[in-house]
Structure formats: structure tokens, C-alpha cells
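J.: Provided below for reference: sequence and predicted model.
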Amino acid sequence: MEPIAFVAVIGSLIILLLLIGTPLKPLRWIGQACIKLVIGALFLFFLNAAGTKIGLHVPINPATASVAGFLGVPGAVALAAIEYWIL
């Protein structure tokens, strides 16, 4: 698929969703899950940035990002404890 066609399709879908909204709950759940996944990745990024002083590095992948995103700060701390003491 050409890049211009891809951007046009995505742009038209965004405009369509803005005009009619997303009345379906599964779409909202998927959106919220994606947002939590991104927030979890940010938690892990800042944890890795702060943990370099003590040699702590938690890999950022979908599994760890989802744990940190859905559980929040306690999930990120639990991942750090697992990485530091167990692995």
C-alpha cells in the first residue's frame, strides 16, 4: 500500500470516528488498554533512567509494559524487585 493512501485511510477513519464517536464499548476498552500500555512503558522508561545508578534495568516489552500499566506504580516496583533480587 502506498504511504499516501495509508495516511488517507487512517485520516478518514479518524475523522469518521470524531464525527460519529465510538459508541461501542469494546473500542473504548481497547483504547484504554492501549493508553495503559503506553503509560506502563513510560513507567518502565523512567524506572530504567533512575535505576542506572544501581545497575537496574527492566526490559520494556509488551508483557512488562502491561504489568506496569495495569498495576501502576506497584507493578513497576514489583518488576524492579523481581529484576533486582531474583534475576
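T.: Good, I have the coordinates. Numbers count the residues shown, from 1 in each chain.
J.: CA atoms for contacts and neighbours, from now on please.
T.: OK.
J.: Go through this structure and flag its longest helix.
T.: In the chain, assigned by DSSP state H, the helix with the most residues is helix 25-51.
J.: what comes up buried for that one?
T.: For helix 25-51, the neighbour count (16 or more other C-alpha atoms under 10 Å) marks 36-45, 47-48, 51 as buried.
J.: Just want the angle from the helix or strand following that helix to helix 25-51.
T.: Using DSSP states H and E, the helix or strand that follows helix 25-51 in sequence is helix 62-71. For helix 62-71 against helix 25-51, the angle by axes from the mean of the first three to the mean of the last three C-alpha atoms, to 10 degrees is 100 degrees.
J.: also this one, for the comparison:
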Amino acid sequence: MTFDLANVIGLIGSALMVIAYAYSNMAKILNFILFNLLNLIGSLLLLYSLTVHFNMASLALEVVWALIALIGLAKALRKGETS
């Protein structure tokens, strides 16, 4: 694997998603906006990476992940929920 820009961006996206997962398991009160925003940004960064280094299974997963994060973010923003 070369450390080109696409791979670096993909790694940052992966890190954001891992941070979101850890946060959801460690937080006493979950901020749904933050949680879904981290997941959305992470999946979008990974989707960018996948446009350069294509993998169909990963692309499908990241599209679904981004859609779920968008729905969760919209729901949290609509309700004004931060926790």
C-alpha cells in the first residue's frame, strides 16, 4: 500500500468512525449529533478514498453507513437532541 492522498484520507475516515464507535461505548450521555456527524464525515472520507482505490464491498458498506448517519443526524437535528 502506498501512502498517497486517497489512502491518508481513507485512514482519517476510518479513525473518525472508530472514534465514534468508542465514544458511543464510553460516553455516559451520548451526543447524537456528534456521533452521527463523526460517522458521516468518516464514511464520506472513506468513499472518497474508494473512488481512487475501488472495492465494491467497501463502497456498498460506506454508502449504507453514510445513509444511516444522515438519517440519524437529521433526526437528532430535528429533535434538537444533543444527548
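T.: Perfect, I can see it now. Every value quoted in this text rests on a predicted model; they were computed, and no experiment measured them.
J.: Superposing both, give me the TM-score.
T.: The TM-score (TM-score structural alignment, normalised by the length of the second structure) is 0.34; 39 aligned residues with a C-alpha RMSD of 3.3 Å.
J.: Show me what the longest helix of the first structure packs onto, helices and strands only.
T.: Helix 25-51 of the first structure sits against helix 62-71, helix 73-81, with contacts defined as 3 or more C-alpha pairs under 8 Å, 6 or more residues apart in numbering; DSSP states H and E.
J.: Of those helices, which is nearest residue 25 of the first structure?
T.: Residue 25 of the first structure lies closest to helix 62-71 among those, at 18.4 Å (C-alpha to C-alpha).
J.: you'd agree residue 42 of the second structure is up against residue 15?
T.: Yes. Using C-alpha atoms under 8 Å, residue 42 of the second structure is in contact with residue 15, at 7.4 Å.
J.: which one of those two has more residues nearby?
T.: Neighbours per residue, other C-alpha atoms under 10 Å: of residue 42 of the second structure and residue 15, the larger number sits with residue 42, 27 against 15.
J.: which residue packs closest to the more buried one, ignoring adjacent ones?
T.: Leaving aside its sequence neighbours, residue 42 of the second structure sits nearest to residue 13 (C-alpha to C-alpha, 6 or more residues apart in numbering; 3.7 Å).
J.: What is the burial count for that neighbour?
T.: By the criterion of other C-alpha under 10 Å, residue 13 of the second structure has 24 neighbours.
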